[in-house]
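Chemist: Below are the sequence and a predicted model for it; my questions follow.
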Amino acid sequence: ESKIEFVGWLNDDQNREWYAKSKIFVSIPKSDGTSVSVLEAMSAECVLVLSDLPVTHEWISVKTGVIEQPEINPLIKAIAFCDSTILSQNKEFVDSIASRENSIQKFLHLYKEISKP
């Protein structure tokens, strides 16, 4: 319990600091799209513990994170991932697809395509 803190709303700099200090990121909603916080946590090389939702499988598998399942304690499984090279691979994956720069380039390309005469 002493290693868990609920820190509330944070500004961008504080948010990055907490991701850098964190090893495990938990997001277990009953329904959701991909949240920015999941992508931020992947980029910060946190172990993801996510609900078993369709969108979860777009970003991780049982080999690259922890997908909540009733018969498994997700935190015990997450701890096993903490020193894994999979975390840096997750970072590379999310950075290649969902980084701010990548998103800007996709937007600019789309804008150029739809603005052609």
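Modeler: On my side now, so go ahead.
Chemist: switch to C-alpha atoms for all contacts and neighbour counts from now on
Modeler: OK.
Chemist: Looks to me like Val26 is in a helix.
Modeler: No: per DSSP: H, G, I helix; E, B strand; the rest coil, Val26 lies outside any helix segment and is strand.
Chemist: Test my guess that it contacts Leu50.
Modeler: Yes: under the criterion of Cα atoms under 8 Å, Val26 makes contact with Leu50 at 6.1 Å.
Chemist: Look at those two and report which has more neighbours.
Modeler: Leu50 (22 against 19; other Cα atoms under 10 Å).
Chemist: how far away is that one from Leu110?
Modeler: Leu50 sits at a distance of 31 Å from Leu110 (criterion: Cα to Cα, to the nearest Å).
Chemist: Show the end-to-end separation of stretch 47-58, please.
Modeler: 16 Å.
Chemist: Do a quick rundown of the strands in the protein.
Modeler: Using DSSP state E, the strands of the chain run over 24-27, 47-50, 66-67.
Chemist: hold the first one in mind and look at this next one:
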Amino acid sequence: MAEAIPYLGLDIEDRSGDRLRVEYSPNRPDYSTDYGIAMGLQGLLGVRRGMAQLRIRDGKYSIKADTSVSKIRPYVTCIAAKGRDVDDSLLKQLISMQEDLHAGLGRGAERPP
């Protein structure tokens, strides 16, 4: 796996035992979790090809964003995913991805003075 990771455009920062620490570009938030890297490796290694098949439809939920944040976050989106329990490991992955999106693509924006 360590030999394949650079072909995904990822840099190996540290290798200790059976663990790798990688650096990814903020332009590839799909690689911010080990799940995303695993999906990329599946395609690269020929295990599974193509996009993940998702059933997408309009839901019953809506987003209400306060207008006071429109200059910081002019666009907002969300997803309600069903069919899988959220255990501690998955929750940590989701939080990590959200923080990376905020720091990278969101540029770590905070409230204006």
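Modeler: Thanks, I have it. What you are looking at is a predicted structure, and each value in this text was computed from that prediction instead of being measured.
Chemist: Superposing both, give me the TM-score.
Modeler: Once superposed, chain against chain, the TM-score is 0.28 (TM-score structural alignment, normalised by the length of the second structure); 54 aligned residues with a Cα RMSD of 4.5 Å.
Chemist: Next, count neighbours for Met39 of the second structure.
Modeler: 18.
Chemist: How about Leu20 of the second structure?
Modeler: If we define neighbours as other Cα under 10 Å, then Leu20 of the second structure has 13 of them.
Chemist: which residues touch Ala78 of the first structure?
Modeler: Shown in contact with Ala78 of the first structure (Cα atoms under 8 Å, 6 or more residues apart in numbering): 24, 47-49, 65-66.
Chemist: quick one: which helix or strand includes the nearest residue to Arg15 of the second structure once chain neighbours are set aside?
Modeler: Spatially, and ignoring its direct neighbours in sequence, Arg15 of the second structure is nearest to Arg21 (6.4 Å; Cα to Cα, 6 or more residues apart in numbering). In this structure, Arg21 of the second structure sits in strand 19-23 according to DSSP states H and E.
Chemist: Flag every buried residue along that strand.
Modeler: Neighbour-count burial for strand 19-23 of the second structure flags Val22 (criterion: 16 or more other Cα atoms under 10 Å).
Chemist: so what does it touch, helix or strand wise?
Modeler: strand 11-16 (3 or more Cα pairs under 8 Å, 6 or more residues apart in numbering; DSSP states H and E).
Chemist: Pull out the buried positions in stretch 12-22 of the first structure.
Modeler: Here stretch 12-22 of the first structure shows Tyr19 as buried, counting by 16+ other Cα under 10 Å.
Chemist: Please name whichever of the strands of the first structure is nearest to Phe81 of the first structure.
Modeler: Nearest of those to Phe81 of the first structure, taken as Cα to Cα: strand 47-50 at 6.5 Å.
Chemist: Show me what that closest one packs onto, helices and strands only.
Modeler: In terms of contacts (3+ Cα pairs under 8 Å, 6+ apart), strand 47-50 of the first structure is packed against strand 24-27, helix 36-43, strand 66-67, helix 74-81.
Chemist: Please spell out which residues along stretch 89-103 of the second structure are buried.
Modeler: In stretch 89-103 of the second structure, counting by 16+ other Cα under 10 Å, buried: 93, 97, 100-101.
Chemist: Out of the residues you listed, which comes closest to Asp11 of the second structure?
Modeler: Asp100 (16.6 Å).
Chemist: what's the distance between that closest one and Leu44 of the second structure?
Modeler: Asp100 of the second structure is 24 Å from Leu44 of the second structure, by Cα to Cα.
Chemist: Buried residues of the lengthiest helix in the first structure, list them for me.
Modeler: For the first structure, the helix with the greatest residue count under DSSP state H is helix 100-114. The neighbour-count check on helix 100-114 of the first structure (16+ other Cα under 10 Å) flags nothing as buried.
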